[in-house]
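Trainee: predicted model and sequence below, questions to follow.
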Amino acid sequence: MKNTILIVEDEESIRDILSYSLKREGYIVIEASTGEKGIKMVEDNNVDLVILDLMLPGMSGYEVCKKITSKYKISIIMLTAKNDIVDKVLGLELGADDYITKPFDIREVIARVKVCLRRMEELKKFQMEDDKQGNSNNVIVLRNNIKIYEESREVFKEENNVKLKPKEYELLYLLAKNRNMVFSREKLLDKIWGFDFFGDSRTVDVHIQRIRKKLGETAENSIIQTVFGVGYKMQ
């Protein structure tokens, strides 16, 4: 089946070049000029990936990203004219998978789209293998009364549902499945964001901090331990 890509961009010329190039690659492309229309498109279509401009009129791209990731497991690539790392990190915190700074080379956009979609396919295959092996209902029990439900991708602490963004969940899950193994920040970037991700190690630190905060933990008393000079691990 062909993947469906939604472009949410208010500049028609940019939408046109993205749409034309993605269709040439064999993707189904739908478009929206505002955040509100973009959210409606997600609700009405089986969207696999969203290319989302952050500087939209009305509802901002940040708000659109937050609304989509709170309800759907869809890859999001941000488009931004800003080159400030704070803007990029904020988008990643809200659940985006990658970012591209304008002006961009369309070949780079195509490459990143392929990476995001490939990662989603690999994740689906991994979950299907778990189902075949009878692991779909597994519950990972961690200390501090924390449980990870693999089938629903939910996390609970003392029976309270902890709302994690997709990347936060994947980080926690990876560490939980590989307890006592130390992961460098670079390895975590590779595993969670993909080898071709162009971010830096601060992205990992920000996500770890947010996981700890949502679990009601501090760096000194957390199931995720910092291995200074290296990265992170879970006991």
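Mentor: Looks like it arrived, so ask away.
Trainee: going forward, measure contacts between C-alpha atoms and count neighbours the same way
Mentor: Will do.
Trainee: any chance you could map the strands in the chain?
Mentor: Shown for the chain, the strands assigned by DSSP state E span residues 4-8, 28-32, 49-53, 75-80, 98-101, 139-142, 146-149, 154-157, 160-162, 183-184, 224-227, 231-234.
Trainee: which elements pack onto the last one?
Mentor: If contacts are counted by 3 or more C-alpha pairs under 8 Å, 6 or more residues apart in numbering; DSSP states H and E, strand 231-234 sits against helix 166-177, strand 183-184, strand 224-227.
Trainee: name the residues that touch the longest one?
Mentor: For helix 166-177, the external contacting residues (C-alpha atoms under 8 Å, 6 or more residues apart in numbering) are 69, 73, 95, 97, 140, 142, 148, 153, 155, 181, 188, 192, 207-208, 210-211, 224, 233-234.
Trainee: pull up the gap between Ser13 and Ile5, please.
Mentor: Here Ser13 is placed at a distance of 17 Å from Ile5 (C-alpha to C-alpha, to the nearest Å).
Trainee: settle it for me: which of those two has more neighbours?
Mentor: Under the criterion of other C-alpha atoms under 10 Å, the comparison of Ser13 against Ile5 puts Ile5 first, with 25 against 10.
Trainee: got a list of what the more buried one touches?
Mentor: Neighbour list for Ile5: 27-30, 47-51 [criterion: C-alpha under 8 Å, 6+ apart].
Trainee: which residue is the nearest non-sequential neighbour of the spatially most central residue of the chain?
Mentor: The structure's the chain has its C-alpha centroid closest to Asp97; by C-alpha atoms, centre = their mean the separation is 3.9 Å. The spatial neighbour of Asp97 that comes closest, neighbours along the chain excluded (C-alpha to C-alpha, 6 or more residues apart in numbering), is Ile76 at 5.4 Å.
Trainee: next up, a structure to set beside the first:
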Amino acid sequence: MSSPASSVHTARVLLVEDDDLMRRSFAVALERYGYEVRAAADGLTGLEMFREEDFDLLILDVMLPGLDGIGLCRRVRETSLVPVLMMSARGDGLDVVAGLEAGADDYVVKPVETYVLVARMRSLLRRATYPPAADPDPGGERTAEGNLLEFGDLRIDTAGMEVFVSGRPVALAPTELKLLLEFAAHPGVVLERHTLLRDVWDYGWDGDSRVVDLCVQRLRRKLGRDRIETVRGFGYKLRR
């Protein structure tokens, strides 16, 4: 069996956690998995570090002094699409929803085992580094080059990983882009939430469907509210 560090690509991670013991424990554990970790004990320090350095992934605790994790996530999303993983001590609380609405890609509930945290990190990093190309059915029109999908005024360049609405570029976070590509691969087909959790979020087990619902909401705000249709009791589909 290989060592943890040998199984992942090195990535720079910003960990913002106010509990000293937990912050040190997470940092040491993640470094053993091969990540380069920078840590901050409060939101304002974390924001300053984010602005001064380049990171591949942010891990933000919800409850932080000065500037909480939700506020920090909002500030990050003003300028960056870097993957954000929220940590919450209340898995069924409003802070989870608020964090996802602020632009976080996923969340874990504390206490969390290191292998679970690393699994969620790997999934986010794969989305950010290697977004998949969609392979739609005839419901979406392709150009001769085969890399431009068109659904009305929605255009998706699967080679350049760019999205346009009425010719205007739309910035999507990695998870939002992967979700859109999943819809574009099956236009007009209802995709159930558990299917999206498996294929977009890489959950090998039943996950929290709120991450799907809130990511769909963010896509609708960016692409138009009527673009993705809700099929009550089943899931969502992209209008042809």
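Mentor: Alright, I've got the coordinates. Computed from a prediction, not measured in an experiment: that's the story for all the values here.
Trainee: need the helices and strands packed on strand 231-234 of the first structure in a markdown table with mean neighbour count and distance to Arg119 of the first structure, can you?
Mentor: Formatted as a markdown table, the entries for these read as follows, by neighbours: other C-alpha atoms under 10 Å; distance: least, C-alpha to C-alpha, whole Å:
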| stretch | mean neighbour count | distance to Arg119 of the first structure |
| --- | --- | --- |
| helix 166-177 | 19 | 12 |
| strand 183-184 | 19 | 19 |
| strand 224-227 | 17 | 24 |
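Trainee: give me the neighbour count for the residue mapped onto Ala111 of the first structure from the second structure.
Mentor: Under the alignment (TM-score structural alignment), Ala111 of the first structure pairs with Ala119 of the second structure. The burial metric for Ala119 of the second structure, expressed as a neighbour count using other C-alpha under 10 Å, is 13.
Trainee: and what of Thr203 of the first structure?
Mentor: 19.
Trainee: what sits against the aligned partner of it in the second structure?
Mentor: Per TM-score structural alignment, the equivalent position to Thr203 of the first structure in the second structure is Val211. Contacts for Val211 of the second structure were tallied using C-alpha under 8 Å, 6+ apart; they are 100, 105-106.
Trainee: distance check, Val211 of the second structure against Gln217 of the second structure.
Mentor: Distance, Val211 of the second structure to Gln217 of the second structure, using C-alpha to C-alpha: 10 Å.
Trainee: kindly report the same for Leu238 of the second structure.
Mentor: In this structure, Leu238 of the second structure and Gln217 of the second structure are separated by 13 Å, where distance is defined by C-alpha to C-alpha.
Trainee: more neighbours, these two?
Mentor: Per other C-alpha under 10 Å, whichever of Leu238 of the second structure and Gln217 has more neighbours is Leu238, with 22 against 16.
Trainee: which ones are touching that one?
Mentor: Residues in contact with Leu238 of the second structure, defined by C-alpha under 8 Å, 6+ apart, are 183-184, 186-190, 227-229.
Trainee: as a check, name the ranges of all helices in the first structure.
Mentor: Secondary structure of the first structure by DSSP state H: the helices cover 12-24, 35-44, 61-71, 85-93, 106-132, 166-177, 185-188, 202-214.
Trainee: now the angle between strand 49-53 and the longest one, please.
Mentor: Right, helix 106-132 of the first structure. Using axes from the mean of the first three to the mean of the last three C-alpha atoms, to 10 degrees, the interaxial angle of helix 106-132 of the first structure with respect to strand 49-53 works out to 140 degrees.
Trainee: helix 106-132 of the first structure packs against which elements?
Mentor: When contacts are defined as 3+ C-alpha pairs under 8 Å, 6+ apart, helix 106-132 of the first structure sits against helix 12-24, strand 49-53, strand 75-80.
Trainee: list the contacts of the shortest one.
Mentor: By that I understand strand 49-53 of the first structure. Among residues not part of strand 49-53 of the first structure, those counted as contacts by C-alpha under 8 Å, 6+ apart are 3-10, 61, 65, 74-80, 113, 116-117.
Trainee: cool, stretch 106-126 of the second structure as well?
Mentor: Applying C-alpha under 8 Å, 6+ apart, the set of residues contacting stretch 106-126 of the second structure from outside is 8, 26, 29-30, 56-57, 83-91, 96, 100, 105, 174-175, 201-202, 211.
Trainee: and the residues you listed, which are buried?
Mentor: 26, 29-30, 56-57, 83-89, 96, 100, 105, 174-175, 201-202, 211 (16 or more other C-alpha atoms under 10 Å).
Trainee: hang on, isn't Glu151 of the first structure packed against Ser136?
Mentor: Yes - counting by C-alpha atoms under 8 Å, Glu151 of the first structure touches Ser136, with 5.0 Å between them.
Trainee: can you tell me which residues contact the residue nearest to Gly207 of the second structure when sequence neighbours are not counted?
Mentor: Closest residue to Gly207 of the second structure in three dimensions, ignoring its sequence neighbours and counting by C-alpha to C-alpha, 6+ apart: Leu197, at 6.7 Å. For Leu197 of the second structure, the contacting residues are 203, 206-207, 209, 212, by C-alpha under 8 Å, 6+ apart.
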